[in-house]
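Engineer: Give the three-dimensional model of this entry:
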Amino acid sequence: MAVSVVDIATFEAQIRSSYSDVIGAKLGGAVHSCSDEFFAEASNLLSPRAPIRDKTRYTHQGAWYDGWETRRHNPAEADWVIVHLGVASARVVGCEIDTAFFDGNHAPSISVEAAFIPTGAPDESTEWMTVIARTECGPTQRQFFVRVDGLTKECYNYVRLKMYPDGGIARFRLYGTPVPVFPAMLDTELDLASVGNGGVAIACSDQRFGTVDNLLLPGRGIDMSDGWETTRSRISGHEDWVVVRLGARGAIRSVIVDTAFFRGNFPDRIRVEAIDAASDEAALAKEAIWTVVAPTYKAEPDKEHPLKVENSLPATHVKLVMIPDGGVKRLRVFATRLL
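Structural biologist: Now for the predicted structure:
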């Protein structure tokens, strides 16, 4: 199974913009177990924040590192860490391995395996499938690996990252498509923008201070860092926007736009539009016709805004518009699924 090593621009355009990090701590991903974490804890791999280095900081074990680092001289083929996904299950397409500040003690190579375990947890009998074949790593850099075959056909809820034979990795991001478990009844209202239900932010005007994928996370977050915030505009009539592909085609019943923690930089006004499109390309086309489902509304700081839906039309994508700019924490789009 071939793996393509790509640059950051390609990864951003092809993977990050169309798929979700299904193991990140923001989404509820968590370390289940690991072979060793003598120098630095494996849970650091899933931190949403960029790794840092403090050369003056030491622990009882040695120099402090913001990542996962194991002992030297591993007698086994590889050290490993098992992560439980933050979603019910997912199909996998690629990953990011960041060895920032690990130079001389970095992992020489890695592989990623996955399994679906309906009940219980991984054990010695678990059959792991390779989703990212063994690939070389370099020191202190972000590295991007993409499956040449595209998304896995199977869905998984556990992944195992191996590093050969030992060393350190700062961050691990695994991208794919969440596969939700929907209720049998179609008339059940669900947040179809939620990443847990398959929602993906596929395009935006700007994400200078906070990324659009944060909009679809569970909960209200911890501060402004895990929201979406744009550059201050200086042009009359400016609007910032994000397009979200819903996890399923649905009839929109209600919308909530949350400006939690945005107190001096919330948008002046907000609006929500929708479209019923056959593909992302059709939704993003210049001639695409969007319908306003929640009219322009005067926004307030640090508050959930339940917006009145005037057009409960079938929709596959929604567009959140900020006028003229600012920051939003979460977007909820409650809808009933349509066949």
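
Engineer: From here on, just use CA atoms for contacts and neighbour counts.
Structural biologist: OK.

Engineer: Which residues belonging to stretch 214-225 are considered buried?
Structural biologist: 214-218, 220-221, 224-225 (16 or more other Cα atoms under 10 Å).

Engineer: Closest one of these to Ala278?
Structural biologist: Among the buried residues of stretch 214-225, Leu216 lies closest to Ala278 (Cα to Cα), at 21.6 Å.

Engineer: I'd guessed that closest one sits against Val333; true?
Structural biologist: No - using Cα atoms under 8 Å, Leu216 is not in contact with Val333; the gap is 9.7 Å.

Engineer: Contact partners for Val93?
Structural biologist: 15, 131, 146-147, 150-152, 174-176 (Cα atoms under 8 Å, 6 or more residues apart in numbering).

Engineer: In strands, which of those residues appear?
Structural biologist: Under the assignment DSSP state E, the contacts of Val93 contribute 131, 146-147, 174-176 to strands.

Engineer: TSV for the contacts of Val93, including distance to Phe209?
Structural biologist: Converted to TSV, these look like this (distance: Cα to Cα, whole Å):
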residue	distance to Phe209
Ile15	20
Val131	32
Val146	26
Arg147	30
Gly150	30
Leu151	30
Thr152	32
Leu174	22
Tyr175	22
Gly176	24
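
Engineer: If any of those are buried, put those into a ChimeraX selection.
Structural biologist: The buried subset of the contacts of Val93, as determined by 16+ other Cα under 10 Å, is captured in ChimeraX by this line:
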select :15,131,146,147,151,152,174,175,176
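
Engineer: Contacts only, for Trp128.
Structural biologist: If you count contacts by Cα under 8 Å, 6+ apart, Trp128 has them with 113-115.

Engineer: By neighbour count, which of the residues you listed wins?
Structural biologist: Among the contacts of Trp128, Ala114 has the most neighbours (other Cα atoms under 10 Å), with 25 neighbours.

Engineer: so which helix or strand takes in Ala288?
Structural biologist: In the assignment (DSSP states H and E), Ala288 maps to no helix and no strand.

Engineer: neighbours around Val181, how many?
Structural biologist: By other Cα under 10 Å, the residues close to Val181 number 12.

Engineer: Over to Trp80?
Structural biologist: Trp80: 23 neighbours (other Cα under 10 Å).

Engineer: Helix or strand for it, just tell me which one.
Structural biologist: Element membership for Trp80, per DSSP H and E: strand 79-84.

Engineer: For the nearest residue to Ile117 once chain neighbours are set aside, give me its contacts.
Structural biologist: Using Cα to Cα, 6 or more residues apart in numbering and skipping the chain neighbours, the partner closest in space to Ile117 is Asn157 (6.8 Å). Counting by Cα under 8 Å, 6+ apart, Asn157 touches 84-85, 87-90, 114-117.

Engineer: To compare against the first, here's the next sequence to fold:
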Amino acid sequence: MSNKSSTWYGVNLASERLGAKAIYASDDFFAPKERMLQDQDAVFIEGKYDDNGKWMDGWESRRKRSEGYDFCIVKLGVSGQINALDIDTRHFTGNYPPAALVQACYSLTDPDADTNWIEITDTVALQGNQQHIVHVESDQVFTHVKLNIFPDGGVARLRVYGQPDIDWQAVDTSKEIDLLALVHGGRAIATNDEHFGSMHNLNLPGKSLNMGDGWETRRRREPGNDWVIMALGHPGEISSIQIETSFFKGNFPDSCAIQFANIDDLPDSSLAAQSLYWQELLPKQPLKADNEHLFQEAVLKVGRVTHIRLNIFPDGGISRVRLFGKPSFD
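Structural biologist: Here you go, the predicted structure:
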């Protein structure tokens, strides 16, 4: 999920790390369907073959010798509204599908013959060795997508970008949870710098994989500090904060501080300027290299929180941020 395009379309709901699964393919003779959901970009390995032919990093069906087309059904890691798709055929040149169409559904069980699939794209012409960004105009919530390729061939990666939709009535709120977690709808909104690592990595599930799997700014050569603004998945009261600098050893920030806001009706575009005046949630705290920092006593009791501004001094890298608390429903 560290991969990013020039425009942010939302969370990759089809991320393997989020729990997305390729649950059925009409055919995956040459390359298994599961590879299509891997988070890292596809690679090409010259001279690598397996029992069925050339090893390819993606999903690839055999050459069709009859009527019909191939398809793959993917269960999203979290349900959500879909804003855009990336149908990525990189490294597939003479074996990519000429066209594709994507359908989606909402189902609490695995889709079957009676599932009502909704077309969320037109038939899209594909090219080889290329990413295809397809915009989706729908406000519906989906749990599964069905990638149809015509008639056969290979797709390196499928990304399904959107906003998670959380059924908070089904969440166990008897214990504290990470209200900033991506799986709970948390999201990064704005930052002054993300030269080496994306702000959208900060609330990914699990531990970071390496230094590139966090948020890292360039070396600051002028006064000031770097910052990122994030929205909680649900308003809540924060009792503890975890800041991780895993893998950041010679480039971790000297310290950090967190400001907060309790707002419901301001557009995202206005938050950077507004955040200059937000109050403290976590006063300035020293950080260590390659470490997990848990702050409890230092966290101020401020009541309802909807947004935070994480400030790092003066620059550097953070791998993960967790805000633990209970959601507020009033």
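
Engineer: now, among the ones in strands among the contacts of Val93 of the first structure, which is nearest to Gly326 of the first structure?
Structural biologist: Gly326 of the first structure lies nearest to Tyr175 out of these, by Cα to Cα, at 27.5 Å.

Engineer: So what does that closest one match up with in the second structure?
Structural biologist: Counting by TM-score structural alignment, Tyr175 of the first structure corresponds to Tyr161 in the second structure.

Engineer: next one: Arg330 of the first structure
Structural biologist: Matched to the second structure by TM-score structural alignment, Arg330 of the first structure sits across from Arg320.

Engineer: Please apply the same query to Ile222 of the first structure.
Structural biologist: Counting by TM-score structural alignment, Ile222 of the first structure corresponds to Leu209 in the second structure.

Engineer: elements contacting the longest strand seen in the first structure?
Structural biologist: In the first structure, with assignment by DSSP E, the single longest strand is strand 240-258. Here strand 240-258 of the first structure touches strand 200-204, strand 304-307, strand 314-323, strand 330-337, going by 3 or more Cα pairs under 8 Å, 6 or more residues apart in numbering; DSSP states H and E.

Engineer: Can you add mean neighbour count and give these back as CSV?
Structural biologist: Output for those, formatted as CSV (neighbours: other Cα atoms under 10 Å):
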stretch, mean neighbour count
strand 200-204, 22
strand 304-307, 17
strand 314-323, 23
strand 330-337, 23
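
Engineer: could you pull out the strands for the stretch 151-300 of the first structure?
Structural biologist: Assigned by DSSP state E, counting those that start in this stretch, the strands in the stretch 151-300 of the first structure fall at 158-164, 168-169, 171-178, 189-191, 200-204, 228-229, 240-258, 269-275, 291-298.

Engineer: sorry, back to before: so which of the contacts of Trp128 of the first structure is the closest to Val22 of the first structure?
Structural biologist: Closest to Val22 of the first structure, out of all of these and judged by Cα to Cα, is Ala114, at 12.3 Å.

Engineer: corresponding residue for that closest one in the second structure?
Structural biologist: Following TM-score structural alignment, the counterpart assigned to Ala114 of the first structure within the second structure is Ala104.

Engineer: Let me have the helices and strands packed on strand 240-258 of the first structure in CSV, extended by distance to Ala78 of the first structure.
Structural biologist: Formatted as CSV, these follow (distance: least, Cα to Cα, whole Å):
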stretch, distance to Ala78 of the first structure
strand 200-204, 34
strand 304-307, 47
strand 314-323, 43
strand 330-337, 40
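
Engineer: Give the closest residue to Arg63 of the second structure in space, chain neighbours not counted.
Structural biologist: Going by Cα to Cα, 6+ apart, Arg63 of the second structure has Asp152 as its nearest residue, at 6.3 Å.

Engineer: For Trp68 of the first structure, see how far away the corresponding residue of the first structure for the one you found is.
Structural biologist: Residue pairing (TM-score structural alignment): Asp152 of the second structure is matched to Asp166 of the first structure. Using Cα to Cα, to the nearest Å, Asp166 of the first structure is found at 10 Å from Trp68 of the first structure.

Engineer: and Val292 of the first structure, how many neighbours?
Structural biologist: Residues lying near Val292 of the first structure (other Cα under 10 Å) number 19.

Engineer: For it, give me its contacts.
Structural biologist: 271-274, 310-311.

Engineer: Pick the one among the residues you listed closest to Glu124 of the first structure.
Structural biologist: So of those, ranked by how close each gets to Glu124 of the first structure (Cα to Cα), first place is Ala274, at 47.8 Å.

Engineer: In this structure the closest one contacts Val318, no?
Structural biologist: Yes - with contacts defined as Cα under 8 Å, Ala274 of the first structure counts as touching Val318 at a distance of 4.2 Å.

Engineer: how much space is there between Asn129 of the second structure and Asn148 of the second structure?
Structural biologist: 18 Å.

Engineer: Out of those two, name the residue with the larger neighbour count.
Structural biologist: Asn148 (21 against 17).

Engineer: which residues does the closest residue to that one other than its chain neighbours contact?
Structural biologist: Leaving aside its sequence neighbours, Asn148 of the second structure sits nearest to Phe71 (Cα to Cα, 6+ apart; 4.3 Å). Contacts of Phe71 of the second structure were listed using Cα under 8 Å, 6+ apart, and they are 25-27, 146-149.

Engineer: Name the nearest of the residues you listed relative to Gln169 of the second structure.
Structural biologist: Using Cα to Cα, those come closest to Gln169 of the second structure at Lys146, 27.9 Å.

Engineer: How about that closest one, nearest residue that isn't a chain neighbour?
Structural biologist: Closest to Lys146 of the second structure by Cα to Cα, 6+ apart is Ile73, at 4.4 Å.
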